[in-house]
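Undergrad: Sharing a sequence plus its predicted fold:
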Amino acid sequence: MDGERTREALNSNGQGRISAGKRNFLIGGICFLLLAVSGVFLVYENGRVYRECYVEAGVEVTVRDFLREPEEEAYFTEDSDEIDITVPGEYHVRIRAGYFTHKSTLYITDTIAPQGEPVKVNLELGQECGADAFVSDIRDATNVEASFGVQPDFTVPGKQSIEVLLTDLGGNQTTIVSELFVSQVVSELTVEAGSEPPTLGDFVLAGEEAEFKTDIGSYDYTVPADRMVRLQVDGVDYKAEMHIVDTIPPEVELQDVHDFTLLPKEPEDFILSVEDVTAVTAKFVKAPDLSGAGEQTVEISVTDAGGNETVKTAKLTLEKDVEPPVISGVTDLSVLAGGSVAYKKNVTVTDNCPEGLTLTVDNSEVNLSVEGTYPITYIAKDFAGNETRVTAQITVRPRVYDEREVYVLADNVLAEIFTEDMTPEQKLEAIYSYNQSHIAYVNHSERDNWVRAAYEGLAEGRGDCYVYACTAKALLIRAGITNMDIAKIPTRSNHYWNLVDVGYGWYHFDTTPRAKDHPHICMWTEAQLMEYSAAHSNSHNYDHSLYPEVN
């Protein structure tokens, strides 16, 4: 009963439940709030990307250029136009940024005129070229077309001023001023090596009068080279480059070769003949195998100065060499003690393979200074190693020195150094000069035989003071000049020289050279020599009682 009254009381006051109007109002508010939030979100999203973007041709374009705020995850979608920054135009792109894909338009414009550098062009009469030949280093973000402002006349020799218009894809234009020279002469001429020198007609394209300023016939047309030729046509000087070339390969004829193993082979061994205007070189395409017997094919490459190559083949047949050499003419020998021997004189060697053939003489047991009989062995060896030995003997006989032999030698010397109009004094000077220039000083000689000493000086050209004095003695005797031997008083050293008399008394005559002061002791007086001797450790101190008085 009480509950029912309470429910009725609540209902009568309108409390405890939401009315329909309030509910509708609340739902409408919530919807409005959602729409407002959605609108703000959409406005925010749509404002993330620029609807239009403008850029100069050649400037790199990235997705960041379209975003109001940086976003690392933004990218062009696949259905966007492909952007070419070198082509002006309108490009439609779609950009994924945030939760949505946005549309934008890129406008590439070209407002900068192209640039370029003028190029002077030389053409031969009758040749033509396009406008782009007169310009280099063209710089522009877009493709550039070159055209003539005024069409050149390629049929008129001489210089012309040329205007070239450079126009890019944006319609921007630049004028380049250059120069054209139309030549009456070819710029270059190619001549085959071995040909006759070219004529004016080969160089000159047009003109009334022409002449060479270069001696065209002085060049070697067998050697490939580039030559500068100077000409004058109608009073105008020209230069042309002449290329002497070799384009024809050599004509080669080979021959087969039959030889022994191991012997070295050169390409030239197979070449029978070569015909080419220029110099040629030959080589093996692959080196032949020379180690074994048998037949093989050899390829020879012959190349001329122009680089032209001819390759030919030949047969190489090799056999092993087993035949030893043959030595002929070996006999026993005889020689005087102290003499020399030509061991190989009259000795010959033959072999079926003469290449690489050697002949040696083993004379290791021979002593030419000591009398006796010694063995010698002749050894011949060919390239294959086949060897032949022949033995003989050499007898060393005692040496007998004969005045007659020495006088013959002396007479031969005097015939060379004397003239018919010489005075005795001049003859002495000639003998003095001969001894000093033809005898080499050595520190020892045998001093028991003046003939032997004279022989050593005249025939062998060496010896000590005793040899110098005895050689002078032999020459003085044969010259008819009175002379006498003289010697220093023996001390730790000995010395020998001569006294001479040409008709007015004795004088000192010493042809032995002295290293320090080089005295010229030719017809010195006693006073001169004694003064020198005293100053040089008594070099010429002698026993005056044993010799005649000296002037």
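TA: Nice, I can see it. Everything numeric here is computed off the predicted structure, so don't read it as measured data.
Undergrad: contacts, neighbours, all on C-alpha from now
TA: Noted.
Undergrad: can I assume Phe383 sits in a strand?
TA: No. If the criterion is DSSP: H, G, I helix; E, B strand; the rest coil, then Phe383 is coil and not within a strand.
Undergrad: mind listing what it touches?
TA: By CA atoms under 8 Å, 6 or more residues apart in numbering, Phe383 lies in contact with 262-263, 353, 355-357.
Undergrad: Presented hereafter is structure B, for comparison with structure A:
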Amino acid sequence: MAGSTINQDSNRYKRRRNKKRKMARRLFFMVFILIIAGTIGYFAGEKAVFASIKKAVVLEVGEAPVELGLFDKSGKGSFLTDTSSIDMNTPGEYSISIKKYFYTVPSRLIVKDTIAPQGKPVEVTLWKGERVEATALVAEVTDKTEVSISYKEEPDFTRVGNQETVIVLKDAGNNITELVSNINVLDDKVAPVIYGVKDIITAYAGDTISYRTDVTVKDNSNKEIELKIDSSSVDSTVPGNYTVVYSAEDGAGNKTTKKATVKIMERKVTEDEVYALADSVLEKIIDDSMSKEQKARAIYSWIERNIGYVGKPTSFDWLKAAYDGFTKKKADCYIYYSVSRALLTRAGIENLEVVREDGGHYWNLAKTDDGWYHFDTTPRAGGGEFCLLTDGQLKSYSDKHKNSHLFDADNYPRTP
């Protein structure tokens, strides 16, 4: 009995185990079938979604906006690409991404330019030798893109009479329109006329001469004609009579010339003119409370800052030299001496002219409250300051710089 009971329990255990195994196998096969079915469904859905989106959409330039319905008739998708950033006025091809359900579908937008530009021909009349660009022979040009305008063949602008010319309009899509226009070339045998040239132009030596003042050119073509002026023979710094030549030439080669005499006169500068210029400087740099030494140093500093050196010889008229220094702000040593002379004199400081023994350099002696001192405002390549120096200080510099200030001391008052 005991053995029979054990066998019965063993059989029940086996049946339960087998039953669990069968249930596990059924569950595995059900899950496997569901996965296979889901995968097939996903790919079937993807294929259907991809098939519902156009692979490419073609639009003409200028068409806007880019609508979803052009790509997906169902309208259930949405653009992932920012289509507002696409330049619809420029031909090209653009990648487009569309989201539909949980699928991302690629597509393309192709912007084409298939429409040729339009325009109206314009007839142009011009004088022989004149030239016009092709743009002058066409009007009312229209197109969605930028249009280039050119001649198919360059016209002969020297051939008198009517001639047909072909104007080529080409847009960004390489669409071409050809227009036939007319150019009427007139013979021109009339030279330009120059008005306003004076027989004699007068100026003082050193002045700037305005040759173009009141001079104009007229031509029968009503085109602007260049006025050429040859003043190469005029030396405005040297008194005398010179010739200036005016000329003008039109597109047909007709040329006119006129001559004028340029009379350069020596400027006669008055003492009043020079002192007026000196006073205008002094009122800004000195006052009555200053000593003569302080005034002299202020004058030296102003000249150093405001007048530049130029090694061009000048006339030895101290008034004219001072005038040139004040007005042109350029000086050689004689002009520096002359400007210093004017300023020192008007500041109430007695001064004398000092000349180097070889006559190659000029400077001043200035008398302050305690005596005479050398006052040389001309800048030197060797450097140094020459404001109120004694004889000994000046000689020391001169000995070291090739006798730069060698002078006959017996002809001048001695410094302290």
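TA: Yep, it's here. Here the structure is a predicted model, which is why all the values come from computation and not from measurement.
Undergrad: tm score of chain vs chain?
TA: For this chain pair, the superposition-based TM-score is 0.70 by TM-score structural alignment, normalised by the length of the second structure; 371 aligned residues with a CA RMSD of 4.3 Å.
Undergrad: coming back round to it: tell me which of the contacts of Phe383 of the first structure persist in the second structure.
TA: Of the contacts of Phe383 of the first structure, the ones still in contact in the second structure (both residues aligned by TM-score structural alignment, their matches' CA atoms under 8 Å) are 262-263.
Undergrad: Kindly indicate the member of the contacts of Phe383 of the first structure with the most neighbours.
TA: Leu357 (19 neighbours; other CA atoms under 10 Å).
Undergrad: Now do the top helix by length along the first structure: which range of the second structure does it align onto?
TA: Secondary structure of the first structure per DSSP state H: the longest helix is helix 20-46. Counting by TM-score structural alignment, helix 20-46 of the first structure lines up with no residues of the second structure.
Undergrad: what about that helix, distance to the chain center?
TA: Relative to the chain's own centre, helix 20-46 of the first structure is displaced by 94 Å; criterion: CA atoms, centre = their mean, to the nearest Å.
Undergrad: Stretch 212-225 of the first structure now?
TA: With CA atoms, centre = their mean, you get 26 Å for stretch 212-225 of the first structure.
Undergrad: What lies in contact with it?
TA: For stretch 212-225 of the first structure, contacts defined as CA under 8 Å, 6+ apart pick out 193-198, 200, 229-232, 243-246, 277-279, 305-306.
Undergrad: returning to what we had before: what's the farthest-apart pair in the contacts of Phe383 of the first structure?
TA: Farthest-apart pair in the contacts of Phe383 of the first structure is Leu262 and Leu357; separation 13.2 Å (CA to CA).
Undergrad: re the thing from before, list only those of the contacts of stretch 212-225 of the first structure flagged as buried.
TA: Neighbour counting by 16 or more other CA atoms under 10 Å classes 193-194, 197, 229-232, 243-246, 277-278, 305-306 among the contacts of stretch 212-225 of the first structure as buried.
Undergrad: Which ones among the residues you listed map onto strands?
TA: Judged by DSSP state E, strands contain the following of these: 229-232, 243-245.
Undergrad: Which of these sits closest to Gly292 of the first structure?
TA: Val245 (43.3 Å).
Undergrad: and the gap between that closest one and Gly194 of the first structure?
TA: Separation of Val245 of the first structure from Gly194 of the first structure (CA to CA, to the nearest Å): 9 Å.
Undergrad: And Ile300 of the first structure, by the same measure?
TA: Distance from Ile300 of the first structure to Gly194 of the first structure, by CA to CA: 24 Å.
Undergrad: ok, longest helix in the second structure?
TA: Taking DSSP H as the assignment, the helix of the second structure that covers the most residues is helix 2-52.
Undergrad: In contact with the counterpart of Tyr195 of the second structure in the first structure: list those residues for me.
TA: Matched across to the first structure, Tyr195 of the second structure falls on Ser328, judged by TM-score structural alignment. Contacts for Ser328 of the first structure (CA under 8 Å, 6+ apart) come out as 347-349.
Undergrad: Kindly report the same for Arg21 of the second structure.
TA: Per CA under 8 Å, 6+ apart, neighbours of Arg21 of the second structure: none.
Undergrad: One more pass at 10 Å, please.
TA: 15, 27 (CA atoms under 10 Å, 6 or more residues apart in numbering).
Undergrad: what's the helix or strand for Asp137 of the first structure?
TA: Asp137 of the first structure belongs to strand 135-139 when assigned by DSSP states H and E.
Undergrad: helices or strands next to that strand in the packing?
TA: With contacts taken as 3 or more CA pairs under 10 Å, 6 or more residues apart in numbering; DSSP states H and E, strand 135-139 of the first structure sits against strand 115-118, strand 144-148, strand 158-168, strand 173-183.
Undergrad: ok now the last one, how far from the chain's centre?
TA: The chain centroid and the centroid of strand 173-183 of the first structure are separated by 45 Å under CA atoms, centre = their mean.
Undergrad: List the buried residues of that strand.
TA: Buried-residue list, strand 173-183 of the first structure, by 16+ other CA under 10 Å: 173, 175-178, 180-183.
Undergrad: need the helices for the first structure, in chain order.
TA: Using DSSP H, the helices assigned to the first structure run over residues 2-13, 20-46, 200-203, 403-417, 424-438, 450-455, 465-479, 526-535.
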